[in-house]
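K.L.:
build the 3D model from these lines:
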Amino acid sequence: MGDNQNLLAEQRRALILDEVRRRGGVRVNELTRRLMVSDMTVRRDLDALARQGALEKVHGGAVPVAEASTHEPGFEVKSSLELTAKEEIARAAAAMAVPGSAIALSGGTTTFALARHLLDVPDLTVVTNSVRVADVFHSAQRAAGDARTIRPGAATVVLTGGVRTPSDSLVGPVADAAIRSLHFDVLFLGVHGISVEAGLSTPNLAEAETNRRFVGAARRVVVVADHTKWGTVGLSSFAALEQVDTLVTDGGLSGAARAEINEQLPGLIVAGDTADGSAEASAGAGEDAAAEEPAASD
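P.N.:
Modelled structure (predicted):
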């Protein structure tokens, strides 16, 4: 891990989690040496991560949480993980949004981060089943002045309605019916898991059906997912990898995973990583999107 004496708590904990996942467990004395912090600091970090459900403390260290395929963490737990990666992914994905286009954002903490970066893209029509995502746009409108007056260029936001999940997504028949008659230029999709065998998956059966509707209504599907989602499989698959146009992820993705994804998907963007030409891939994706005409309004 190198000399991380001056790391912030968030960065330290991200490194600890990465080590736990990579090695299948860590000991406190190993972390104190690698992070160059006190035993007490490491134990506080492990306590905080355990409270979030990100790992399990054991005598002398920590191990990964053994999650069932039906386990769905709450929004607050997920939002505290991989913060830097999610911001990098959100910034790269936002460059793919074309002014005046119709886009969809699914629920999730990465799409929540993306929504904040989309506030400066003019004249978007945004359909979402995420209460949190919708609130990003509505809060920006309120902050701009009179909530009854729509500022020029502000996004038009449609919230689907439906039954709320632990991750604050709206799912079920109401959400499905709202999406059924719509057409999107681009769908930005957050996922619980992504793999070659299972494709895109989620622990929530109703959310799987709603996401399936989103995928079917989009001309282009962009998955936004940090590297920890690769190889994770939830209870219900809702799309095959061949239905995905682009995956936007972060530099924590292993070389083997990148090679496997490049064989399966037309586009892979590794946010914040220019060593493998990802910056060029990102620019090309944006140009391709800009060349497309926005979908006609219904």
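
K.L.:
only C-alpha atoms for contact and neighbour calcs from this point on.
P.N.:
Noted.

K.L.:
now the spatially most central residue of the chain: how far from Pro173?
P.N.:
Centroid check for the chain by CA atoms, centre = their mean gives Thr110 as the closest residue, at 2.9 Å. Distance from Thr110 to Pro173, counting by CA to CA, to the nearest Å: 24 Å.

K.L.:
also Leu247?
P.N.:
Counting by CA to CA, the gap from Leu247 to Pro173 is 28 Å.

K.L.:
the more surrounded of these two?
P.N.:
Leu247 (25 against 15; other CA atoms under 10 Å).

K.L.:
isn't that one right up against Gly267?
P.N.:
Yes - under the criterion of CA atoms under 8 Å, Leu247 makes contact with Gly267 at 6.3 Å.

K.L.:
ok so, going back, and the closest residue to the residue nearest to the centre of the chain other than its chain neighbours, which helix or strand is it part of?
P.N.:
Nearest residue to Thr110, sequence neighbours excluded (CA to CA, 6 or more residues apart in numbering): Lys86, at 5.5 Å. Using DSSP states H and E, Lys86 sits within helix 83-94.

K.L.:
how about this one, so we can line them up?
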Amino acid sequence: MLARQRQELILDEIRRTGAVQVHALVTRLGVSDMTVRRDLDVLAKRGLLEKVHGGATSVVGRSTDEPGFEAKSVRALPEKEAVSARAAGLIRPGTAIGISAGTTTWTFARFLADVPDLTVVTNSIPVADVLRQDGRPDRTVVLTGGVRTPSDALVGPVAVQALRSLHLDVVFLGVHGMSERAGFTTPNLDECETDRALVEAGGRLVVLADHTKWGVIGISTIADLAEADVLVTDDGIAPEAHQVLAEQVGELVIASVPSPAAAGGEG
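P.N.:
Predicted coordinates:
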């Protein structure tokens, strides 16, 4: 099993139970005590957990917590890729789309290389970079101005003003969290205002959110669940969440996450 796969399993267990013990992980993962502790060190340095004697616990979450782009980019990567692949299939050539900032939408942008004749508006520097690297002559990429956030989003009055003058066919929105009560949320107030302007510019709203986003609540609501025309998530979504989302969003699309490929060594 690769180091990334082990670390994803460790994070999933912490999200599920709130804590993990080294000896239990040794048994479950079939690796040495030293390998588990090394994985915990890596995850702790990225701010994804807190090490304690004999194991680790979840980072105490607050509604204003906003990890940096690098820390978020390693979370639930197989799920993000599965969600992104399904969402890319919803795009029709020749349309104008909006893509919000975030690591899920950054992953999504990498799946658009083969979609012809697109106009893309984004407030994400990494998303714009990915699309520029494609080098397609039939693609127009518009990057809004604004103030840069920890998640590499451009936000604030400049971004909002630019977005309010546009009319897009579809907006693809990444979110910090989603819940029945709070809807789709972000921990950054300025980013929320910008995301709302992006949502309002679109004829349809497609939200990209893997199963780990369920139950996470940021300080500000971007949109209610019912405002999503489509929500693309993965097959790790809990049954109770699946039921709520199926009742609230226009269409619930479930992406299948491939089983991790077997790999030798402890990484």
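
K.L.:
give me the TM-score for this pair.
P.N.:
Once superposed, chain against chain, the TM-score is 0.94 (TM-score structural alignment, normalised by the length of structure 2); 258 aligned residues with a CA RMSD of 1.2 Å.

K.L.:
on that earlier part again, list the contacts of the equivalent of the residue nearest to the centre of structure 1 over in structure 2.
P.N.:
Alignment note (TM-score structural alignment): Thr110 of structure 1 maps to Thr104 of structure 2. By CA atoms under 8 Å, 6 or more residues apart in numbering, the contact set of Thr104 of structure 2 is 73, 80, 84, 174, 208-209.

K.L.:
distance check, Ile222 of structure 2 against Glu191 of structure 2.
P.N.:
9 Å.

K.L.:
just checking, Glu13 of structure 2 touches Gln21?
P.N.:
No - assessed by CA under 8 Å, Glu13 of structure 2 is found out of contact with Gln21, at 10.2 Å.

K.L.:
aligned to Ser237 of structure 1, what sits in structure 2?
P.N.:
By TM-score structural alignment, Ser237 of structure 1 lines up with Thr221.

K.L.:
circling back to that earlier point, report the buried residues of the helix holding Lys86 of structure 1.
P.N.:
Across helix 83-94 of structure 1, burial judged by 16 or more other CA atoms under 10 Å covers 83, 85-94.

K.L.:
how close does that helix sit to structure 2?
P.N.:
After superposition onto structure 2, helix 83-94 of structure 1 sits on average 0.7 Å from its aligned residues (mean CA distance after the TM-score superposition for structure 1).

K.L.:
which residue numbers in structure 2 go with that helix?
P.N.:
Taking TM-score structural alignment, helix 83-94 of structure 1 hits residues 77-88 over in structure 2.

K.L.:
now which residue in structure 2 aligns to Leu170 of structure 1?
P.N.:
Using TM-score structural alignment, Leu170 of structure 1 lines up with Leu154 in structure 2.

K.L.:
part of a helix, is that match?
P.N.:
No - Leu154 of structure 2 is assigned strand when assessed by DSSP: H, G, I helix; E, B strand; the rest coil, not a helix.

K.L.:
any idea how far it is from Val147 of structure 2?
P.N.:
Going from Leu154 of structure 2 to Val147 of structure 2 by CA to CA gives 5 Å.

K.L.:
just Val170 of structure 2 next, same as before
P.N.:
24 Å.

K.L.:
more neighbours: these two, which one.
P.N.:
Neighbour count, other CA under 10 Å: between Val170 of structure 2 and Val147, Val170 has more, with 24 against 16.

K.L.:
name the SS class of the more buried one, please.
P.N.:
strand.

K.L.:
for whatever residue of structure 1 lines up with it, what are its contacts?
P.N.:
Superposed on structure 1 with TM-score structural alignment, Val170 of structure 2 falls opposite Val186. Residues in contact with Val186 of structure 1 (CA under 8 Å, 6+ apart) are 97, 102-104, 218-222.
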